[in-house]
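# Show me the folded form of this:
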Amino acid sequence: MHLAFWQPIYLSLTISLTAAIVVGVFGTITGFIGGRKSFKGKLMLETVALLPIVLPPSVVGFLLIKLFGHTSFFGRFIEWLFGESILFTWWAATIAASVVAFPLMYQMAKTGFVQIDKEIEGAAAVDGASKAMVFMYITLPLAKPAILTGLLLSFARAFGEFGATLMFAGNIPGKTQTIPTAIYVAMEAGDMFIAWLYVVMCVVVSVLILLLSTMFQRKMLKL
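Purely as a prediction, here's the structure:
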């Protein structure tokens, strides 16, 4: 295969992995807070965090452009700091993928932490374990199946992201063109063979991820 064929695959994998790592960290932290803490404004914060699930991808892309674009304070600060805009770059594609994948990670992590029996944590605390030790050696391992499921689903969501990425990062071959946008281009060009190759790859990856996530969910239900 020509190098141009493999570039969208490489970009999709690197962008999705990076996005999964980012949302894995922030989603686990916020999932713990959302599942264990009560505070004023929690419902509003959760609503905002989950909005990408229900918003059209084009709306997510539009909002990202407004947030990171040339006319926003944040966008101008990034240009001043790095000497260039973040729009239509690899980082833009990663941000878009992270935003749409975050709700899945948050929901799974929150579910995992909520389902943990607090008596187990309490017993460890009675035995002299600090809060940090209880979290690291009791809470986090018990929530592991849910967190791993969230990571897999986040990767899958980032891997299949199209609308927000197309608006915010564009479709630049070798730079921001991922598999979904490559499929769109192949369809437009009438190259059904290439389109089918990419489609089959997406289906295979999605099936494998769903199988793995189902395994982790079954482990979670047995806890």
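
# Could you use CA atoms for every contact and neighbour count after this?
Will do.

# Tell me the buried residues in the longest helix seen in the chain?
In the chain, taking DSSP state H as the definition, the longest helix is helix 3-36. Within helix 3-36, the residues that count as buried by 16 or more other C-alpha atoms under 10 Å are 5, 7-9, 11-20, 22-24, 27-28, 30-35.

# likewise stretch 175-184?
Of all the residues in stretch 175-184, those buried under the rule 16+ other C-alpha under 10 Å are 175-183.

# Same check on stretch 50-68?
50, 52, 57-58, 60-62, 64-66, 68.

# Please apply the same query to stretch 201-209.
Buried, per 16+ other C-alpha under 10 Å, within stretch 201-209: 202, 206, 209.

# so which helix or strand takes in the second one?
Element membership of S206, judged by DSSP states H and E, is helix 192-222.

# and for comparison, fold this next one:
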Amino acid sequence: MSETEIQIVLLSLRVAGMAILVALPLAFAVAWLFARHDFPGKSFAQALVMLPLVVPPVVTGYGLLVLFGTQGPIGGPLREWLGFTFAFRWTGAALAAGVMAFPLLVRPIRLSLEAIDPSLSEMARTLGVGRLRRFLTITLPLGLPGLIAGGILGFAKALGEFGATITFVSNVPGETQTLSLAIYSLLQSPQGDAAALRLIGFSVVLALGAVIVSELVQRRLGAGAAGR
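Take a look at the predicted model:
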């Protein structure tokens, strides 16, 4: 691989890593809310979370552009007060990747939390165990398979994100040009087939590896929890 291709891969890993690092705690909180609480509009909220999976990615990208662009209701104040912008920057690519991966984070975590017997936490409560300690010693360990599986799958999704990213932050070499955007650009060039094939192969290997690791981790942790 050339130096340019290595930089593209490193940028993609940076974008996907930051996307999951920021999105995972929020996804856990949302999954906890869905798994443990009933409230008016819950079905609508669940559908809203899953929306990025079912609408065209360009729609999601346009929504991010409206909200987080330099003139948007969120992006405008961020630029004016903090001097921080998402537009045409790798941070914007990470935001787009995180939003697109968010449903894949929430669902396995929610299913994992729903599988935890609520009586375990209730018994601990009656024994005087505090809420934080119950969370750290019961909920979090038992919910770990879903947390890890969701994180890995979300990371793979973030690596391959295209539509929302190119709509929101464009295709800027060295700044927002991740693997999928670079492959798209190379396929438009008569001399880019060889480089595109190398990046495609690398993308496939990363995606397959993520799915396999996710399955193995989930099975091992699930077997360990069953054994206990």
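
# Would you mind reporting the TM-score between them?
Scored against TM-score structural alignment, normalised by the length of structure 1, the superposed chains reach a TM-score of 0.94; 223 aligned residues with a C-alpha RMSD of 1.5 Å.

# Turn the buried residues of stretch 201-209 of structure 1 into JSON lines, including distance to A158 of structure 1.
What follows is the buried residues of stretch 201-209 of structure 1, written out as JSON lines (distance: C-alpha to C-alpha, whole Å):
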{"residue": "C202", "distance to A158 of structure 1": "12"}
{"residue": "S206", "distance to A158 of structure 1": "11"}
{"residue": "I209", "distance to A158 of structure 1": "12"}
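
# nearest to T139 of structure 1, of the residues you listed?
Relative to T139 of structure 1, the closest of the buried residues of stretch 201-209 of structure 1 is I209; by C-alpha to C-alpha it sits at 24.8 Å.

# how about S58 of structure 1, what does it touch?
163-164, 167 (C-alpha atoms under 8 Å, 6 or more residues apart in numbering).

# And E215 of structure 2, by the same measure?
Applying C-alpha under 8 Å, 6+ apart, we find E215 of structure 2 in contact with A149.

# Roughly how far does it sit from F202 of structure 2?
Look at E215 of structure 2 and F202 of structure 2: by C-alpha to C-alpha, to the nearest Å, they are 20 Å apart.

# One more: G17 of structure 2?
Distance, G17 of structure 2 to F202 of structure 2, by C-alpha to C-alpha: 17 Å.

# same check, this time on S112 of structure 2
Taking C-alpha to C-alpha, one finds S112 of structure 2 at 31 Å from F202 of structure 2.

# Return the set of buried residues in stretch 36-50 of structure 1.
By neighbour count on 16+ other C-alpha under 10 Å, the buried set for stretch 36-50 of structure 1 is 46, 49-50.

# now do stretch 66-86 of structure 2
66, 68-70, 75-79, 85-86.

# returning to what we had before: in JSON lines: the buried residues of stretch 36-50 of structure 1, plus secondary structure and distance to W196 of structure 1.
Shown next, in JSON lines, are the buried residues of stretch 36-50 of structure 1 (DSSP: H, G, I helix; E, B strand; the rest coil; distance: C-alpha to C-alpha, whole Å):
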{"residue": "E46", "secondary structure": "helix", "distance to W196 of structure 1": "38"}
{"residue": "A49", "secondary structure": "helix", "distance to W196 of structure 1": "34"}
{"residue": "L50", "secondary structure": "helix", "distance to W196 of structure 1": "32"}
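
# OK, contacts around A196 of structure 2?
Taking C-alpha under 8 Å, 6+ apart, we find A196 of structure 2 in contact with 182-183, 186-187.

# and the residue lying closest to G151 of structure 2 once chain neighbours are set aside, what element?
Excluding the flanking residues, the one nearest G151 of structure 2 by C-alpha to C-alpha, 6 or more residues apart in numbering is L105, at 6.0 Å. Applying DSSP H and E as the criterion places L105 of structure 2 in helix 90-114.

# these two touch, right, V134 of structure 1 and E121?
Yes: the criterion here is C-alpha atoms under 8 Å, and V134 of structure 1 meets it with E121 at 6.3 Å.

# Find the residues that touch each one of the two.
By C-alpha under 8 Å, 6+ apart, V134 of structure 1 and E121 have no common neighbours.
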